[in-house]
Every structure is written in C-alpha cells, then in structure tokens.
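Novice: Test case, fold it:
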Amino acid sequence: MASVSGVGLSWSLKVSRMPSSVSSQSRTSSRRVVKMAVSVENKPKSFTLQKSEEAFSAAKELMPGGVNSPVRAFKSVGGQPVVMDSVKGAYMWDIDGNKYIDYVGSWGPAIIGHADEEVLAALAETMKKGTSFGAPCLLENVLAEMVISAVPSVEMVRFVNSGTEACMGAIRLARAFTRRPKIIKFEGCYHGHADPFLVKAGSGVATLGLPDSPGVPRGSTIDTLTSPYNDISTVQRLFEQHQGEIAAVILEPVVGNSGFIAPKPDFHNALCQITKENGALFIFDEVMTGFRLAYGGAQEYFGITPDLTTLGKIIGGGLPVGAYGGRRGIMEMVAPAGPMYQAGTLSGNPLAMTAGIKTLERLKQPGTYEYLNKITGDLIQGILDAGKKAGHELCGGYISGMFGFFFTEGPVYNFEDAKKSDTAKFARFYRGMLEQGVYFAPSQFEAGFTSLAHTPEDIQQTIAAAEKVFQRI
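Specialist: Predicted coordinates for the structure are as follows:
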C-alpha cells in the first residue's frame, strides 16, 4: 500500500499486480486491476480519469504544479493530466485502468518498447552487484566502445546523467577549446534547462508560453546569440558581427522541441562550412535523434560529421543518462586528461550502462530502422490524410522513428512557422485521442516517437481513432 499525505488531504492507492508468471504477450493485452480507497468499479465502463484527478490534486500540494517536469501538467491541452501506473511494449496503463497506445516513449528512450524483457533481465543481474560504484566499472568501457563505433563524430566520450548535463559540458568544452565566449543556438531548439540555453528555447518553455525564465541572470545569456532555424543568412550575419568571439553553433539536427521540423537541404552543410571558416565548433545535439534516425544518429542519416555531439535518452535504455563526445583532440581538454572540469557522482553508473548496452544491441539488428521508417510513415500519412479529408489544415513529417504534425497549412521550417498552428484545435484533438486510447505528447510543440514494439495493427487503430476525432472537432 502506497500512501501520501498532503496539506489538508490524504489518499491511498493499492495496485493489484499480475503474477510474474504471466507472459509478456498477455501483459500487453490485459488491463491492470486498480483498487483505491474510493468506491470505483475495477474495470471502467467508459473512459474516466477519476483516480488520476484525485492523485493529481494531492500531487499539487506536494510538488510545484503537481509534476516534476512542466509539460506533464497538460496546461497547453487542458483537462486532467493522466497519472500512469505501468508500461509494457507499445502501451501504457493509467491508474484508472485505461490502456493507451503510447507515442511518447518516455520522450524518446523507449525505442525498443517499454519494459523490454531482455533489458529487465540484464538489469536484474546487474543490480545484484550494486546500483552505483562511484568508481570506474567495465560496463562504461563496453557502452563507450559501442557509441564510438556507431557515431561518426565521436572518438572519445564522457558519460553524464542527463541531456542537460551533456549540453552544458559540450558548451563549456567548446568555449575552453576555442577560448571564445559566445554561442549560437536556434529559436525553438531546446538543449536542456541550463541558464545559457533558456533563450527562445522551445519545448516546455514554448508550451507554457514563457519567453525565457525568471531566475536566469542577464550575464548567463548575454553570450547566447540566436537565429531562426533553417536560416543561414542570419547565422552568417552573426559571425560577421561577432568576429573571433563565437565558440560554437549548437542545434538539434532535426528539431523535436518545437514539434517535428526537418532541416532544409544543405542547411547542415552550410553550417559546417561557416563554422569551419570561422574557427568555431559545430555541435549536434542528438539527445533526441541519436540512435533514433539511424544507428549512427542524424549525422549518419544526413552524412554530416560535427565537431561535438551530445547524446541521451536511448543510450540509457530508459534510465537517466547523457553523454558528450567528439574528436580526440577536443575531448582531451576534459578533466582529468585536460583542464576543463566536469564531474558527476552517478555518471556511468552500472544500471544505465547495462540498459544502454542491451538497447543498442537490439537496435543493431538488421531491419530495425527500415521497420521504424515503415510504420512511422504509415502513421503520419494516415493522420494527415484523415485530417485533410475532414477539412482541417494540417502538415507534418517524419524520419525513421520520429514524427510530428501541426494544425496549420504549412510548410513549417522554424519556430515562427510552428507558432501559426491552431493550438486550441490541437488541444481538442489531443483530448479526443486520449479518450480513444491514444497517448501523444500533450503539446503541439513536441515530436512523437514510434518503437519496435508498435505493430501495424497499432498504427491502423491510431489512424481509425484519428478519423473519428477529426470528424468531431
């Protein structure tokens, strides 16, 4: 029995779990039985979020906004946030017993499916040896070798605990290596919540309508220059205006934090050339795209080799992880090999390394990315066709296991284009799909993700649900 006491209220929750002997296949098709202190039938006759509402009401007295990451609060789509109980494969179950086809995938890491049996078994064996050493472990070597062999730009890698940490480390390293202070980022691109990045940052900042963030001092952002995504002329002008001062250009090679936005042809090539001509470093933030667009990430997919790369999500197999890496001559600036300091107590912990290793082993199998590309293409085309048939302005796209769509005629090349979307209509669509058992990211400004666990039947069920909802909204 789990119990939580808030200010002036308390609630308790009991979950009746299926025995471990039940096969993984039957788990994916069975509802969880959820019992609570209130009188509610075990199997709802219709869609309800009564227990989620009770849990979220308690959470708001315990955590700011009732959540530990802002987008989860459903502020941009309205209605009751969903409190989840369990995940398996391509599905999630909430504490009311509702089952969803999941296209969030823990915001990207669940590319082989949630709670994969091979990953869980490996984690169980690793846990017998301990959860954190605070000292080197052999598993770090194994995952490092896998990352270096897969990602074209990475000759050495440093593991950290989150994408935010990875991007902080990469920027500090770029400044140390070039001995320059300024960076260029793109409007709507999100590189974590560190102070220098919270300038036109997309993601949760865009979802909540915040231009920046209180608490970020001017001194932390004065050296952050911004350009619209897909706009080479602005980048060129910034280099002309700040000659000899720009350490690096950092970008999401495919934007996922303003919704899904693909680069124009030659955009990456032009950035690569501009940075090289001006003695700056080119940084791919592949926290989202790494091992998702291709085994070697977006840089393999587009044929670009940046100077530095940040990674996260998939390389931890669902556990907290991040990494940054690049050319040996740059990475040897990092302590203790060099003078640029960065450290982390849980960095390279055996659990995250184990989950990452097993996940990458699965992704390396033949046909992985062909399958992701096929089901994702079918999904996005089906949604776009259904929306346009119902008379809605809609555009979207996909690459491999990453996709997105906007409620605007488009095309969408940058964050300003994305903001033309009808967010009120997206909110109605979102809530309608939730009632149909489909879980998308609760924001117009977030990409979606498929996994190897999604079946063609899941895709067709999602399209059929979209057809119903488009007719209603």
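Novice: Please count neighbours and contacts with C-alpha atoms only from this point.
Specialist: Will do.
Novice: separation between Tyr324 and Gly387?
Specialist: 40 Å (C-alpha to C-alpha, to the nearest Å).
Novice: With Pro320 instead?
Specialist: 36 Å.
Novice: List the contacts of Pro136.
Specialist: Residues counted as contacts of Pro136 (C-alpha atoms under 8 Å, 6 or more residues apart in numbering) are Gly348.
Novice: sec struct for it, please.
Specialist: Classification of Pro136 using DSSP: H, G, I helix; E, B strand; the rest coil returns coil.
Novice: please give me the structure for this one as well, since I'd like to look at both together:
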Amino acid sequence: MNHQQSAALFARAMQIIPGGVNSPVRAFKSVGCDPIFIARAEGSRIYDADGNAYIDYVGSWGPMILGHCHPKVVEAIQQAAASGASFGAPTEKEIVLAEMVREAYPNIEKVRMVSSGTEATMSAIRLARGYTGRDKILKFDGCYHGHADSLLVKAGSGAATFGVPTSPGVPADFAKYTLTATYNDLAETRALVAANKGEIACIILEAIAGNMGCVAPKPGFLEGLRQLCNEEGIVLIVDEVMTGFRVAFGGAQERYGVRGDLVCLGKIIGGGLPVGAFGGKREIMERLSPEGGIYQAGTLSGNPLAMSAGIATLKLLKEEGFYARIEEKSAYFEKGMRQAATAAGVPTSLQRVGGMFCTYFQAEEVFNFADVKAETPKIFAKFFRTMLEEGINLAPSQYEAGFMSIAHSTADLDQTFEAAAKAFKEL
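Specialist: Here you go, the predicted model:
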C-alpha cells in the first residue's frame, strides 16, 4: 500500500502536535511504523488519506458498534446541529438519554453527563471520597481508567504500551493514596483492604479488562469484590466506559449479575461523539453539586450533538436480536482466527467476551497483566504491520481490545482470516 499522504501529514503534525498525535497510542510507536491518517469511514471500513481501505476492528476504540456513519445516527447529529451545537444550558435530550441509561442499568438511579471517560472516572472517585470521607482508592494492575493523576499508577492501555506505569508529573503525594492489586486476585485485594482498614473510599475496576487486551473476571471475583465493599463500607465503582452497551445492553454488570455503587460510562452512549457519564445510587449521587457539596462541572456536558447521537444509537441497540447478531459474528471471527493461527503453527490465546476480543501470542490464557509474556508485543507488532498492509485495521497495541460491529459482513470476516493466515505464517 502507498502511504505517501499519511507520511506527509505525520511529518507536518510532528511540527505542531506533541508526537504528531493527540492521543499517544495513535503514534504507532509500539508497532514500529508511522500512523495512517484517516479521511473518512463507512460501515465496517475506514479510508486513509492515500485512499487505502481497511476493514476496521478499532471502531474509534469501541463506540462504533453500529459501524461508521450509520444513517440514523448521522441524521440525528445533522438535525441537532441545525438547531445549535451547544448552549451551556439544559435541554430535553439530556433527560431522554439519562432515562435510557437508567433503563439499561437498574443500579443507576441518577446520572451526570460529562464529555469523556476520563472525566467520568475522575468525578466518580471524587464523589466516592466525598461520600465516604476517606482518601485512599484501590485499583488493579493493567486497568486503565483515564489519565487523572491518581489513576496513572500501574495503568494499562497506552501507559502500558510505553512502559510508563506511573507517569512523570504525578506527585508522589497523589500516588500514595492509590493502592494497586492484581486483577482477578481476590485474596490479595482482601489483604490490601485489611491493611488499610477504614481508609479506602472506593475500589474501581474494569469489569472486563479491555486495556490489557481482553481479560474476563474469574468466577467469583466480581461477587467477592461486591461482598468486600459491602462489609467495609467501600464504594464499588464499575468502569464500563468500554463495556457499557458493548457486551450486553446492560453492559458487563448485566452479563455477570454484579452491580456497582457507581458506574462510569462512555464510548457507545455518545454514538461516536465525545461523551462520558457517571451514575449510581441516589444517596451517593445526591451528594453531588448542586444538590450536595461535592463539586463537578462541565460547560459542554450534555451538549445536544452528543446527546442526539447517543439517543439514536441506543434506540438501535434495543432492537430485538441485536446482541445475538453481534455474538454470532464475534464467534465466527474467533473460530476463523483460531484456525488461521493453528494452521500456521503459531501459539495464540484468543480471548473474547461478546463483541470484545484480543489475540495474545502465547498459548497460556491471560488472567491479569502479569500473565502477558514480555515478548508478546514484539511479535504482535510484526503481525499488526502485515495485517495493516493487507487492509485490516487493528488497534496499534497488544494491550488494547478489538471490537466487532454490526456492520461487519461474513465477507469482511473471511477477508480478515485470509490476511491473518498470511500474517501468522510470516511470524
């Protein structure tokens, strides 16, 4: 493929934008090549500045569950834009989307809209601290909850890709209030809580860890956390920014039957526009300003473009059989990728929950961040480059999940398997 225009744009971007990108993983550093610059997208495909087409399994990092530029979502955004992009004032659309979220999540009695997942998790943690009067939080190695200071401690995602578990610029005094445990290790978590009894405001986790690939909770892990939080008066924050409306209409909490006290959402509820949200128990949410004294604000929160896109998206997701079709496509994808790897003699562990998946280049199953083999990212980088040249767009990091959309056809998947067969053989 010719990438001349992308290369020229990247060189230009490097002169004015740090690293040439506005989010680090986009720079493609961990996969050993320069990024492609996208010009447009439609359905299951994206098209770069050179006119190359790619079957897309990134989906803007998750929200494009309907595929790119779904006509009903585009129409909703256009209609909203014609009436005004932002008012900094309440609109009915905010209420409608909030009611739809509450319908899907029975533990969300009240919800506050924000503009990003980072903003949602940061605000939920502040709310938990204010509600409990405690300072410490507990998170899990390899779980990424955005780039707020207290959360950049043993984070996954881009932070893991660049080998920076604790970012420079985060004061030690902030980091000392963040405890980290091993994902899926309930005994270790209990021990940490016991050692900090009465000091932990919240436990925050991705119910399915999508920032160290795709790691599902072991049976009993979420249930154990729920019980532990009940026993110790700790707020359980379930980060469903990635999994919300993705693995089920009610997200991972519906799928596993465990409910958080607070829930963070994003990605899909914005239909591709910048949206986040956090919500939960009424007694906690009512401590938030202006009802209570815990402050949080945002000029663009609940803007009509994002609310319109979210409403249109969730209406389509509610249609009967939607998630069954996503599951069918994803199962077919899993089977085809496994067969391609086996035929090439390449050890892999393909892990999948609903329309989320990740291929690890090792035979052993991954249950936590420590399970990812050190050499895996180097092997993945070579695999990624071949797949890209074959017209398949994967996340440019071993530590990111891939995503299926309803727009992916059987022909798309079969084309992906052909590319994978070549990429596996070249390893």
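Novice: Tell me how the two chains score on TM-score.
Specialist: The TM-score (TM-score structural alignment, normalised by the length of structure 2) is 0.99; 427 aligned residues with a C-alpha RMSD of 0.9 Å.
Novice: Of Tyr324 and Gly387 of structure 1, which one has the most company?
Specialist: Tyr324 (30 against 22; other C-alpha atoms under 10 Å).
Novice: The more buried one pairs with which position in structure 2?
Specialist: If you follow Tyr324 of structure 1 across to structure 2 using TM-score structural alignment, you land on Phe278.
Novice: Check what contacts the helix or strand that contains that match and list those residues.
Specialist: Taking DSSP states H and E as the criterion, Phe278 of structure 2 maps to strand 276-280. Applying C-alpha under 8 Å, 6+ apart, the contact partners of strand 276-280 of structure 2 are 107-121, 123-124, 241, 260-267, 269-270, 285.
Novice: rerun at 6 Å
Specialist: 107-117, 120, 261-266 (C-alpha atoms under 6 Å, 6 or more residues apart in numbering).
Novice: Tell me where the stretch 51-200 of structure 1 has helices.
Specialist: Along the stretch 51-200 of structure 1, counting by DSSP state H, counting those that start in this stretch, helices occupy 117-127, 138-150, 163-178.
Novice: Most tightly packed of these?
Specialist: Most buried of these by mean neighbour count (mean count of other C-alpha atoms under 10 Å) is helix 163-178; its value is a mean of 23.
Novice: Where in structure 2 does that one fall?
Specialist: Using TM-score structural alignment, helix 163-178 of structure 1 pairs with 117-132 in structure 2.
Novice: Determine how far the matching stretch lies from the middle of the whole chain.
Specialist: On the basis of C-alpha atoms, centre = their mean, to the nearest Å, stretch 117-132 of structure 2 sits 18 Å off its chain's mean C-alpha point.
Novice: And for stretch 200-209 of structure 1?
Specialist: For stretch 200-209 of structure 1, the distance to the chain centre is 14 Å (C-alpha atoms, centre = their mean).
Novice: For it, list every residue counted as buried.
Specialist: Buried residues in stretch 200-209 of structure 1, defined by neighbour count with 16 or more other C-alpha atoms under 10 Å: 200-207.
Novice: Out of the residues you listed, which comes closest to Ala294 of structure 1?
Specialist: Ala294 of structure 1 lies nearest to Ser203 out of the buried residues of stretch 200-209 of structure 1, by C-alpha to C-alpha, at 23.0 Å.
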